[in-house]
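Trainee: Next come a sequence and a model predicted from it.
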Amino acid sequence: MRLMVTGCRGQVGWELTRSLAVLGEVIACDRNEADLTHPASLKAVVDRIRPDVIVNAAAYTMVDKAEDEEALAVTINAEAVRALAQASRDVGALFVHYSTEYVFDGMKSGAYVETDAPNPINAYGRSKLTGEQAVADAAGDWLVFRTSWVYAARGKNFLRTMLRLASERETLRVVADQVGAPTSARMIAELTAHAIRQAMGERASGRFESGLFHLTASGSTTWRGFASRIVDAARALLPPDAVATRAIEAIATSEYPTPARRQANSVLDNGKFERRFGLRRAPWDESMQRVLEEIVEQGGTRTF
């Protein structure tokens, strides 16, 4: 099996290059090989590689900056996705794409299911929703996974930011009125590999159905709850002088204004994913512990 991964230097893309290796030959493409800012160039890349599976882990993810760069976000998150999905269809490949909880407005009282009506409240969410629709419109074989609050052992993300701040400040102030499921890129990649294995078996036997699925860690917390668990775990793993934080104050979203509006509720129901693929999703804090241990093992705690 030949698997093409776009965005291989990103958080999810990097993890995919590890997790997908058990399935076959992985062709890892960064921006130099597959530039999503130029959608018209992507068909030639796919035609040259002729993969059995394309996993698109490339995306414009700067939520706040997208308010001023919506056209660029749409180019990368929608127009390029359309080009990849169509090219995937034309070579008979399975197309796997990632979307986000930002397609919802966050007003629902419970967890969102796939059939809930999207209503993005910022430019980033609008661009990702348009990308979802582009994949479906291409009418090939596809899987779209919506995830949330993604972090990893590398790159810029909430976990690494909290580790850096915890080494510098005695008190942190973190938003406590937004709820979601912190989801590690490592878990996303591992579950994606299992899902692809099953999907390719279904395709071979004529049983495959394209679909949209929610894919996050199990459980939920607030940003403050996430920060507290990060600091507690770091304190247990690191030397005493590595963690300066002694208090984490809860603040409201209104006290931390951002250019892009944020949802109060980002929790996604994963029942459809579990029924289709029969895979266990680790609790968010269990996944976080694994990632933090990986960072410590790599000696990366001084480089945030």
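Mentor: Nice, I can see it. Residues are numbered from 1 along each chain as shown.
Trainee: alpha carbons only for contacts and neighbour counts from here, please
Mentor: OK.
Trainee: thought Arg31 was touching Gly7?
Mentor: Yes. Counting by C-alpha atoms under 8 Å, Gly7 is a contact partner of Arg31 at 6.7 Å.
Trainee: And the helices in the stretch 1-150 of the chain?
Mentor: 11-19, 42-49, 70-74, 80-91, 123-138 (DSSP state H, counting those that start in this stretch).
Trainee: buried residues in the first one?
Mentor: Buried positions in helix 11-19, judged by neighbour count with 16 or more other C-alpha atoms under 10 Å: Gln11, Val12, Gly13, Trp14, Glu15, Leu16, Thr17, Ser19.
Trainee: same question, the last one
Mentor: Of the residues in helix 123-138, those buried by neighbour count under the rule 16+ other C-alpha under 10 Å are 123-132, 134-136, 138.
Trainee: now it against helix 80-91, angle please.
Mentor: Here the directions of helix 123-138 and helix 80-91 differ by 20 degrees (axes from the mean of the first three to the mean of the last three C-alpha atoms, to 10 degrees).
Trainee: just checking, Val63 touches Thr258?
Mentor: No. Between Val63 and Thr258 there is no contact under C-alpha under 8 Å: 9.5 Å.
Trainee: Between those two, point out the one with more neighbours.
Mentor: Val63 (21 against 12; other C-alpha atoms under 10 Å).
Trainee: let's bring in a second model and compare:
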Amino acid sequence: MRILLTGVTGQLGRELQRILPEIAEVIGYSRQEMDLAQPEQIQRAIARVQLDLILNAGAYTAVDRAETELDLVRAINGIAPQILAEEAQKREVALFHISTDYVFDGRKNTPYTEEDETNPLSAYGASKWVGEEGIRQATANHLILRTAWVYGAGETGNFVKTMLRLGAEREEIRVVSDQIGSPTWTGDLARAIAQLLTHTPFPTGTYHYTNSGVASWYDFAVAIFEEASNLNFPLKVKNVIPITTADYPTPARRPAYSVLSTQKITALLSTQPPHWREGLRQMLRSM
């Protein structure tokens, strides 16, 4: 199997490049080689290669900056996925696309299923929803995988890396405690993607995957410092103080509760996603 992988320099893309060669030949494209904001460049890049599947791990992920870069976030997250789907349909191959919990508004208090109504609160979430809908219109041979709160060892801007940096600099850190989700390590996510790619028959439609368990950002931060301390990371932090979303306003609104149900993918793969705390532990050990 030959897979065209977009977004190879992102935190998930890097992990996929490490894992997927075990099951397939991977043709990786960075933004320099395939700019998802340029439709003609997408078409030319795909036309250059023979492929069996397109895996779109590329995205615009700067959630707050997206509120002022509406054209760019819509081009990358909204328009590009449909173009990829159209190219996949022409070649009679599947499109595997990564989406987000931010397509939901967070007003539920039970995990969101794949059938729940979407209602994104932010420009980022809205752009990802537009991308999903474009794929559904362009080809039936697609798999949309929504995930949440993703972090990996290779990316400096994710929550874990930010907490480790701040924890080494400060004795006190304030973290939002009223947003609830499921932290998801790229290592576990990439392995789940590999399982889906080798599943027979290839699953189509929409699925959710995160690590199991739930946490607030505050809970997550406390766990990061506990696990990092056990591994002798250099830390100065002594107090983690819970605050509300109102205490820490951001340009983009975020769902207060964005836990995704993984029952559908668990039934398909016959395996439960690892708990988020174990994923965190493994990621820190890898550093």
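Mentor: Now that the structure is in, tell me what you want to look at. Just so it is clear, the structure is predicted and the values come from calculations on it, not from any experiment.
Trainee: Could you tell me the TM-score of the two chains?
Mentor: TM-score of the superposed chains, computed with TM-score structural alignment, normalised by the length of structure 2, equals 0.97; 286 aligned residues with a C-alpha RMSD of 1.1 Å.
Trainee: re earlier: export the buried residues of helix 11-19 of structure 1 to TSV and append columns for distance to Val267 of structure 1.
Mentor: Output for the buried residues of helix 11-19 of structure 1, formatted as TSV (distance: C-alpha to C-alpha, whole Å):
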residue	distance to Val267 of structure 1
Gln11	21
Val12	20
Gly13	23
Trp14	25
Glu15	23
Leu16	24
Thr17	27
Ser19	25
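Trainee: Between Arg31 and Gly7 of structure 1, point out the one with more neighbours.
Mentor: Neighbour comparison, Arg31 of structure 1 and Gly7: the larger count goes to Gly7, with 24 against 13 (by other C-alpha under 10 Å).
Trainee: mind listing what the more buried one touches?
Mentor: Contacts for Gly7 of structure 1 (C-alpha atoms under 8 Å, 6 or more residues apart in numbering) come out as Gly13, Trp14, Ala28, Cys29, Asp30, Arg31, Ala34, Asn56, Ala57, Ala58, Ala59.
Trainee: again, but for Ala24 of structure 2
Mentor: Ala24 of structure 2 neighbours (C-alpha under 8 Å, 6+ apart): Met1, Arg2, Ile3.
Trainee: Please indicate which of the residues you listed are buried?
Mentor: Using 16+ other C-alpha under 10 Å, the buried ones in these are Arg2, Ile3.
Trainee: which of the contacts of Ala24 of structure 2 does structure 1 keep?
Mentor: Of the contacts of Ala24 of structure 2, the ones still in contact in structure 1 (both residues aligned by TM-score structural alignment, their matches' C-alpha atoms under 8 Å) are Met1, Arg2, Ile3.
Trainee: Stretch 249-269 of structure 1 maps to which residues in structure 2?
Mentor: Aligning stretch 249-269 of structure 1 against structure 2 (TM-score structural alignment) gives residues 241-261.
Trainee: hang on, the earlier thing: want to throw the buried residues of helix 123-138 of structure 1 into a markdown table with distance to Ile251 of structure 1?
Mentor: Output for the buried residues of helix 123-138 of structure 1, formatted as a markdown table (distance: C-alpha to C-alpha, whole Å):
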| residue | distance to Ile251 of structure 1 |
| --- | --- |
| Ala123 | 25 |
| Tyr124 | 24 |
| Gly125 | 24 |
| Arg126 | 27 |
| Ser127 | 29 |
| Lys128 | 28 |
| Leu129 | 30 |
| Thr130 | 33 |
| Gly131 | 33 |
| Glu132 | 33 |
| Ala134 | 38 |
| Val135 | 38 |
| Ala136 | 40 |
| Ala138 | 44 |
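Trainee: now, which of the residues you listed sits nearest Leu172 of structure 1?
Mentor: Closest to Leu172 of structure 1 out of the buried residues of helix 123-138 of structure 1 is Tyr124 (27.2 Å), distances taken as C-alpha to C-alpha.
Trainee: quick one: that closest one and Glu67 touch, right?
Mentor: Yes. Contact criterion C-alpha under 8 Å: Tyr124 of structure 1 and Glu67 qualify, at 7.4 Å.
Trainee: need the contact list for Leu12 of structure 2.
Mentor: Leu12 of structure 2 sits next to Ala57, Gly152, Thr186, Ala190 when contact means C-alpha under 8 Å, 6+ apart.
Trainee: how about Val267 of structure 1, what does it touch?
Mentor: With C-alpha under 8 Å, 6+ apart, Val267 of structure 1 has these contacts: Glu101, Gly110, Ala111, Tyr112, Val179, Gly180, Ala181, Ser220.
Trainee: please redo it, this time with the cut-off set to 7 Å
Mentor: If you count contacts by C-alpha atoms under 7 Å, 6 or more residues apart in numbering, Val267 of structure 1 has them with Ala111, Tyr112, Val179, Gly180, Ala181, Ser220.
Trainee: re earlier: out of the contacts of Gly7 of structure 1, who has the most neighbours?
Mentor: Ala58 (27 neighbours).
Trainee: Structure 2: which residue goes with that one?
Mentor: Using TM-score structural alignment, the partner of Ala58 of structure 1 in structure 2 is Gly58.
Trainee: what's the distance between that match and Val73 of structure 2?
Mentor: Distance of Gly58 of structure 2 to Val73 of structure 2, computed by C-alpha to C-alpha, to the nearest Å: 12 Å.
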